[in-house]
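Undergrad: Provided below are the primary sequence and the corresponding predicted coordinates.
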Amino acid sequence: MGDRWHRIFTEAYRFLAVGGLATVVAIVIFNLLVHGFHTGWDAPLSENPYLAFVIANVFGMVVSYRGSRTWVFKDRPPRTADGGLLMFVVINLVTMLIPIACLWFSRNALGLDDPFSDNIAANILGLFLGMVARFYLFRTLVFRRPVHLADLKQNPMQVFEMSELQQVELLDAPVDVEPEVTDATAPSTSDPARPPAP
């Protein structure tokens, strides 16, 4: 297996682990808000499962961002100065429509509104499809491809995107630097070291 596929599989299993933790957080919050689950208090959003799903997944999104930024894609620098946060949030909000659509279909087309059906539709099928979409979009739009020395030797022009090549050219460009004016009495750092006096 090549380095590229090894990197994809490593990122994929890390993404699944972080996504699994974020999903557990979202499922617990969703079920507390919609079904209560014998906690002794009425479920505040039992009549509005879509809002509950969004709220629960905002908490899951926080867990997902921290895990993705610091562990899953730690070798990939973010494409933007904000660490990819804005694009990360946009992608999460857009892909959140996938499980919401599954939940809507289960409730309105199939007439199923029990906890088991809600969780199968939104938190298993919907989140799985959303997770696949997010993994692809995060790797493509939020975090840059890591550059490895072996890749540079084999394919020097295919490693970079055009925007990255322009940044590299700017870094390699010669810079005119004026010599600093120093105090004539200050010892020079370029002189050889003098032996200590006896």
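TA: Alright, I've got the coordinates.

Undergrad: alpha carbons only for contacts and neighbour counts from here, please
TA: Noted.

Undergrad: OK, contacts around the residue nearest to the spatial centre of the chain?
TA: Among the residues of the chain, the one closest to the centroid is residue 68, at 4.0 Å (CA atoms, centre = their mean). Residues in contact with residue 68 (CA atoms under 8 Å, 6 or more residues apart in numbering) are 15, 18, 74.

Undergrad: Could you report the separation of it from residue 27?
TA: From residue 68 over to residue 27 the distance is 19 Å, taken as CA to CA, to the nearest Å.

Undergrad: next one: residue 172
TA: Taken as CA to CA, the span from residue 172 to residue 27 is 50 Å.

Undergrad: More neighbours: which of these two?
TA: The residue with more neighbours, out of residue 172 and residue 27, is residue 27; 20 against 9, by other CA atoms under 10 Å.

Undergrad: Report the distance from the one helix or strand the more buried one maps to to the chain centre.
TA: Using DSSP states H and E, the element containing residue 27 is helix 3-34. Distance of helix 3-34 from its chain centroid, counting by CA atoms, centre = their mean, to the nearest Å, is 11 Å.

Undergrad: How much space separates residue 150 from residue 2?
TA: From residue 150 to residue 2 the distance is 11 Å (CA to CA).

Undergrad: So for those two, which residue has more residues nearby?
TA: residue 150 (10 against 6).

Undergrad: for comparison:
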Amino acid sequence: MPDSATPRGNSGQGLRVRLDLLGREIAKFGAVGAVGLVVNIAVSNLLWRYTDIPTVRAGLLATFVAILCNYVGFRYWTYRDRDKSGRTRELTLFLLFSAVGAVIEMGVLYAATYGFGWDTPVQSNVFKILGIGIATLFRFWSYRSWVFKALPDKESVLSEAEAAAAVSVPVPVVPAPAAAVRVEADTARR
């Protein structure tokens, strides 16, 4: 049997496919995240410039506006092929993990603003972006692992069915009673 027909021969190709899919997912996640970043920074700067809302509170409000924009992008573009059966669960987990990401993001901005006194517009933007970057790593992991769960691929479902069929107990063949065999033999002679 050639190597390409063996499971080991296909493992490199399977890995390439998985890496390609992961690369596409990261690109889509990044595109949605970039839109969220623009929304986040724009809203933050508008609030910092035109209101008296403190730096961290304004940053937090902007983060929540961006989170809502990101949910729409993630659900309907990045993860549109994922399980859609439990929307309440999905939205609850999305908001929970987004809140954790917001704490990470605001923690960096808070430390810069109140811990070091770095609160000029440029410094606030730099630390806001730094916080977003750190929080994005957490969000990517949590969204793909817990929120937008992948549906099982067709190959794994088929291989599970084949495995179940291979493990199933064969039905024993019960021989016909001897009397029935004799009657059939007698009929065949006539």
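TA: Okay, I see it. In this text, all values refer to a predicted model and were calculated from it rather than measured experimentally.

Undergrad: picking that back up, buried by neighbour count, from the contacts of residue 68 of structure 1: which ones?
TA: For the contacts of residue 68 of structure 1, a neighbour count by 16 or more other CA atoms under 10 Å gives the buried set as 15, 18.

Undergrad: What is the equivalent residue in structure 2 for residue 67 of structure 1?
TA: Mapped onto structure 2 by TM-score structural alignment, residue 67 of structure 1 lines up with residue 73.

Undergrad: Excluding sequence neighbours, find me the nearest residue to its match.
TA: residue 32 (5.7 Å; CA to CA, 6 or more residues apart in numbering).

Undergrad: same check, this time on residue 148 of structure 2
TA: Once flanking residues are discounted, residue 148 of structure 2 sits nearest to residue 82: 6.0 Å by CA to CA, 6+ apart.

Undergrad: so who does the one you found touch?
TA: The contact partners of residue 82 of structure 2, by CA under 8 Å, 6+ apart, come to 148-151.

Undergrad: Would you show me how to pick out the buried ones of those residues in ChimeraX?
TA: Buried members of those, defined by 16+ other CA under 10 Å, are picked up in ChimeraX with:
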select :148
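
Undergrad: The residue nearest to residue 148 of structure 2 and residue 11 of structure 2, how far apart?
TA: For residue 82 of structure 2, the distance to residue 11 of structure 2 (CA to CA) stands at 24 Å.

Undergrad: got it, and residue 35 of structure 2?
TA: The gap separating residue 35 of structure 2 from residue 11 of structure 2 is 36 Å, by CA to CA.

Undergrad: what's the answer for residue 25 of structure 2, then?
TA: For residue 25 of structure 2, the distance to residue 11 of structure 2 equals 21 Å [CA to CA].

Undergrad: repeat for residue 160 of structure 2
TA: 18 Å.

Undergrad: Equivalent analysis for residue 87 of structure 2, please.
TA: In terms of CA to CA, residue 87 of structure 2 sits 35 Å off from residue 11 of structure 2.

Undergrad: okay, now residue 128 of structure 2: neighbour count?
TA: Residue 128 of structure 2 has 26 nearby residues by other CA under 10 Å.

Undergrad: what's the closest non-adjacent residue to it?
TA: Distances taken as CA to CA, 6+ apart put residue 109 closest to residue 128 of structure 2, at 5.6 Å, once the chain neighbours are dropped.

Undergrad: ok, that neighbour to residue 49 of structure 2 distance?
TA: 17 Å.

Undergrad: now swap in residue 74 of structure 2 and tell me
TA: Taken as CA to CA, the span from residue 74 of structure 2 to residue 49 of structure 2 is 30 Å.

Undergrad: same question, residue 20 of structure 2
TA: Shown here: residue 20 of structure 2 relative to residue 49 of structure 2, a distance of 43 Å by CA to CA.

Undergrad: ranges for the helices of structure 1?
TA: Secondary structure of structure 1 (DSSP state H): helices at 3-34, 49-67, 85-95, 97-104, 115-118, 127-137, 149-154, 162-172.

Undergrad: so where in structure 2 does the last one end up aligned?
TA: Under TM-score structural alignment, helix 162-172 of structure 1 corresponds to no residues of structure 2.

Undergrad: That helix: which residues count as buried?
TA: Within helix 162-172 of structure 1, no residue counts as buried by 16+ other CA under 10 Å.

Undergrad: Next, report how far it is displaced from the centre of its chain.
TA: 24 Å.

Undergrad: Show the contacting residues for the aligned residue in structure 2 for residue 132 of structure 1.
TA: When structure 2 is aligned by TM-score structural alignment, residue 132 of structure 1 is paired with residue 137. Residue 137 of structure 2 makes no contacts at all, as judged by CA under 8 Å, 6+ apart.

Undergrad: how far away is residue 137 of structure 2 from residue 74 of structure 2?
TA: 15 Å.

Undergrad: How much space separates residue 29 of structure 1 from residue 48 of structure 1?
TA: Taking CA to CA, one finds residue 29 of structure 1 at 14 Å from residue 48 of structure 1.
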